[in-house]
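Chemist: Build me a model:
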Amino acid sequence: MSSANDKGFRGLSDDFIADLQDGGFLSSLIDLIRKDSSLSLEIRHDYINVYYRGGNLLRLSKLKEHVYLPFFDDNYFRDKIGFLEGLPEKIRSVADIDYWRNKLPALKSEMDQWFSINPKAEREFQQVVVWENNNSSISNHTDYFIVDIEYDNKRGGRFDMVAIQWDSNSIARKLQGGYKPKLCFIEMKYGDSALNGKSGMLGHVKQWSEYLGYEENKKDIKEEMLNLFKQKRDLRLVGGLEGNGNLVKDFADDIDCIFLLANHDPEKSGLKNIIRELGQINIPGVGIKFCIGNFMGYGLYKENVISLPEFNKRYARQIYSKG
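Modeler: Below you'll find the predicted structure:
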């Protein structure tokens, strides 16, 4: 087992990684995920989630060495009778994983029907952010890579997305001149109804302050994300870094917490009021920032991740047009 698993961090055992890599009997699943832009694989504690449109299409858990338990949430089914009949209950061979792999288009169709009635726009667009920055044609040129989504360590650390800022210039990508990538946490809010309440912007800042106020928490999550990022690269799930053999071994001391706000209505005053309150909050060693779109895309560039005062100054009319 890897040290990540020994500590209870998210991460896969060495034999799980080997089974997923080229030559392993689960490699056809990884190959599909690399080629299908609608899918995203996220690493958990010795299991993986394959996301589709922000929903969990397939969970694959390790039972023992080279034996895995597949799971699909049958709540997505309109008619639950017999849909998964004939699929292996355990995966221990190429034939087993291929049975499930070939069933995925039908499972995606069931999820499409469910999402038409139960839309999850925030999670769906979150997955688009992952794809654009990790695996799209421009991902080698963005300044951020997404390491994880829907992170919750059950100890106060909860984040929509965990990212690293690894600047796209040659010195940074070669990790020269003392450069260290920065760990970042991103909260995505889709529409104005998501800005307030317990899970709203102020609630997130309170949670950031409580969790990141302890140096041990920062140390642990940095260690966890270094391993997670390495494992994703080992599985060739960060296409924007193909050909880059430089291993990230440490993060910069400071951390950024970033809001990504999608489809805010400038005629609504709620965001302006929230920003006024955010201006009174300071978290030592943590920058509160806002991500702005680069001409309508979700590619994350350092020039477009700006401080709260700059955001307020540059986009006052977009924050509230009636003020």
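
Chemist: CA only for contacts and neighbour counts going forward, please
Modeler: Will do.

Chemist: So Phe77 sits against Glu110, correct?
Modeler: Yes. Contact criterion C-alpha atoms under 8 Å: Phe77 and Glu110 qualify, at 5.9 Å.

Chemist: Kindly provide the distance from Gly279 to Tyr190.
Modeler: 22 Å (C-alpha to C-alpha, to the nearest Å).

Chemist: And Arg317, by the same measure?
Modeler: 19 Å.

Chemist: ok, now Lys206?
Modeler: 20 Å.

Chemist: Of these two, give the one with the bigger neighbour count.
Modeler: Tyr190 (18 against 13; other C-alpha atoms under 10 Å).

Chemist: Which parts of the stretch 1-150 of the chain are strands?
Modeler: In the stretch 1-150 of the chain, the segments counted as strands under DSSP state E, counting those that start in this stretch are 39-43, 47-52, 55-64, 67-71, 144-152.

Chemist: any idea of the angle the longest one forms with strand 47-52?
Modeler: Regarding strand 55-64 and strand 47-52, their directions subtend 160 degrees when assessed with axes from the mean of the first three to the mean of the last three C-alpha atoms, to 10 degrees.

Chemist: Would you mind giving the strands of the stretch 1-150 of the chain as CSV with distance to Ser307 added?
Modeler: Shown next, in CSV, are those (distance: least, C-alpha to C-alpha, whole Å):
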stretch, distance to Ser307
strand 39-43, 29
strand 47-52, 31
strand 55-64, 32
strand 67-71, 42
strand 144-152, 16
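
Chemist: Another for comparison:
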Amino acid sequence: MKIRKISPSFVDDLKKEKGVLHWFYQRVISPNSGLSLEIRADYINIYYNGGSLLRIQEDGEHHYIFKFDEKYGIRKNGQREVEGGRVIKDKKGKEILWDKSMAKNYEQIHNINIDTAKQLFDTLIDMMDGWFSEHQKAERDYQHKISLPENNKNVLDIEYTISNSGMRLDMIMVDDKGDLNIIENKYGNNSIYSYVSDKSKRKIENPEFSNPGLSKHYKDFLKLIGNAYYKNNLVASMKSILNVKQKLEILPNDIFIKKDPDFRFVFVLADLNKNIKNIRKAENVIHKLVYESNEIERSLIKEYSPRLLLTCSDEYTIKLNETKDFIGYDFERFFGLK
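Modeler: Predicted structure coming up:
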């Protein structure tokens, strides 16, 4: 598993005024851009509203490969033909319907480079807006707003995946003690449980299913903590990311990570309503996990008990010093129900 880092020349090409990537850096850091820049292994992602707008990968000194995810150009009732009258089919042989701008600029976007990325930058953003309108997801939008430096200056990374493990972490933040906080964002009551559809297409609550409910994410965290290789790679990546983002002046210089940081797991639950049945879901899924864990897992749960922060749908600042112990949390008292 590679450490998330980029080369010094990559950093210079972003930050220096004459750097070949400086134009993109300026777009990201401009006020209210809605964009974030995330460090990967030898490449960066520029995110817009929770989706990857551009992937920029180093391919030799001062040379970069650009990639735009063409799924954002697909429409449910779109245009059949792209420029030149071509019809594009998916892997199953089904014709793909496209956004008008995607159809008009298909070859330029399909073979995107530094010049066309600049030229079509705003077009790509508009295209993503069209895709988001067809695939609305409040949780994705909420997490993106949390990740922006103007809302939280201590977010190190988002969408951290561990290869060949099935594990993915929503967000990693560092607190004022230099410890790492693994954040799992959930928006609305329906996000608490995982669901699986039966043969009649009904959704059945299933907290142990592989889709990402509370139980699944917390178990992933325990696997991470119990695996020295995964844990050490995560720490190394976060230290590297912090170093790069401070050089880019995306994060302030007073943030630090301890030499041997502690870990905490925090559920950020946004926009929960007062329906007591839904509140019980949040309580029961963690209690069930604790009671059914084996001895090793139980010892980890005792040491790394999950934390909780309840927020409103329009509250984007995460106050790590205000988290509470999830196990035994009094939801009814919080919502004034008793």
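
Chemist: Now the TM-score, please.
Modeler: The TM-score (TM-score structural alignment, normalised by the length of the first structure) is 0.78; 283 aligned residues with a C-alpha RMSD of 2.7 Å.

Chemist: circling back: dump the strands of the stretch 1-150 of the first structure into a markdown table; add mean neighbour count as well.
Modeler: Below are the strands of the stretch 1-150 of the first structure laid out as a markdown table (neighbours: other C-alpha atoms under 10 Å):
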| stretch | mean neighbour count |
| --- | --- |
| strand 39-43 | 22 |
| strand 47-52 | 20 |
| strand 55-64 | 18 |
| strand 67-71 | 17 |
| strand 144-152 | 22 |
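
Chemist: Relative to Phe185 of the first structure, which of those is closest?
Modeler: Taking C-alpha to C-alpha, strand 144-152 is the member of those nearest to Phe185 of the first structure, at 9.5 Å.

Chemist: In the second structure, which residues correspond to the helix or strand following that closest one?
Modeler: Later in the chain than strand 144-152 of the first structure, the nearest helix or strand by DSSP states H and E is strand 158-165. On the second structure, the counterpart of strand 158-165 of the first structure by TM-score structural alignment is residues 168-175.

Chemist: ok now the matching stretch, how far from the chain's centre?
Modeler: 9 Å (C-alpha atoms, centre = their mean, to the nearest Å).

Chemist: Tell me which residues are up against it.
Modeler: Outside stretch 168-175 of the second structure, the residues within contact range by C-alpha atoms under 8 Å, 6 or more residues apart in numbering are 147, 154-162, 180-185, 217, 220, 255-257, 320.

Chemist: how far away is Ile39 of the second structure from Glu61 of the second structure?
Modeler: 18 Å.

Chemist: just to revisit the earlier point, closest one to Leu308 of the first structure among the strands of the stretch 1-150 of the first structure?
Modeler: Among the strands of the stretch 1-150 of the first structure, strand 144-152 sits nearest to Leu308 of the first structure (C-alpha to C-alpha), with 19.1 Å.

Chemist: Please name every helix or strand in contact with that closest one.
Modeler: strand 39-43, helix 121-134, strand 158-165, helix 215-234 (3 or more C-alpha pairs under 8 Å, 6 or more residues apart in numbering; DSSP states H and E).

Chemist: centre of the chain versus it, how much separation?
Modeler: That offset, for strand 144-152 of the first structure, works out to 3 Å (C-alpha atoms, centre = their mean).

Chemist: What residues of the helix ranked longest in the first structure count as buried?
Modeler: Counting by DSSP state H, the longest helix found in the first structure is helix 94-117. Judged by neighbour count using 16 or more other C-alpha atoms under 10 Å, the buried positions of helix 94-117 of the first structure are 96-98, 100, 107-108, 110-112, 115.

Chemist: what's the neighbour count on Gln136 of the second structure?
Modeler: Neighbour count for Gln136 of the second structure, taken as other C-alpha under 10 Å: 10.

Chemist: ok but Asn253 of the second structure is inside a helix, no?
Modeler: No. Looking at Asn253 of the second structure with DSSP: H, G, I helix; E, B strand; the rest coil, it is coil, so not inside a helix.

Chemist: Can you tell me, leaving aside adjacent residues, what's nearest to it?
Modeler: Of all residues not flanking Asn253 of the second structure in the chain, Gln246 sits nearest, at 5.9 Å (C-alpha to C-alpha, 6 or more residues apart in numbering).

Chemist: Please, where are all the strands along the stretch 201-323 of the first structure?
Modeler: Here the stretch 201-323 of the first structure has its strands, by DSSP E, counting those that start in this stretch, at 255-262, 286-291, 305-307.

Chemist: In a markdown table, list those along with mean neighbour count and distance to Ser13 of the first structure.
Modeler: As requested, those are exported to a markdown table (neighbours: other C-alpha atoms under 10 Å; distance: least, C-alpha to C-alpha, whole Å):
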| stretch | mean neighbour count | distance to Ser13 of the first structure |
| --- | --- | --- |
| strand 255-262 | 20 | 28 |
| strand 286-291 | 20 | 32 |
| strand 305-307 | 18 | 35 |
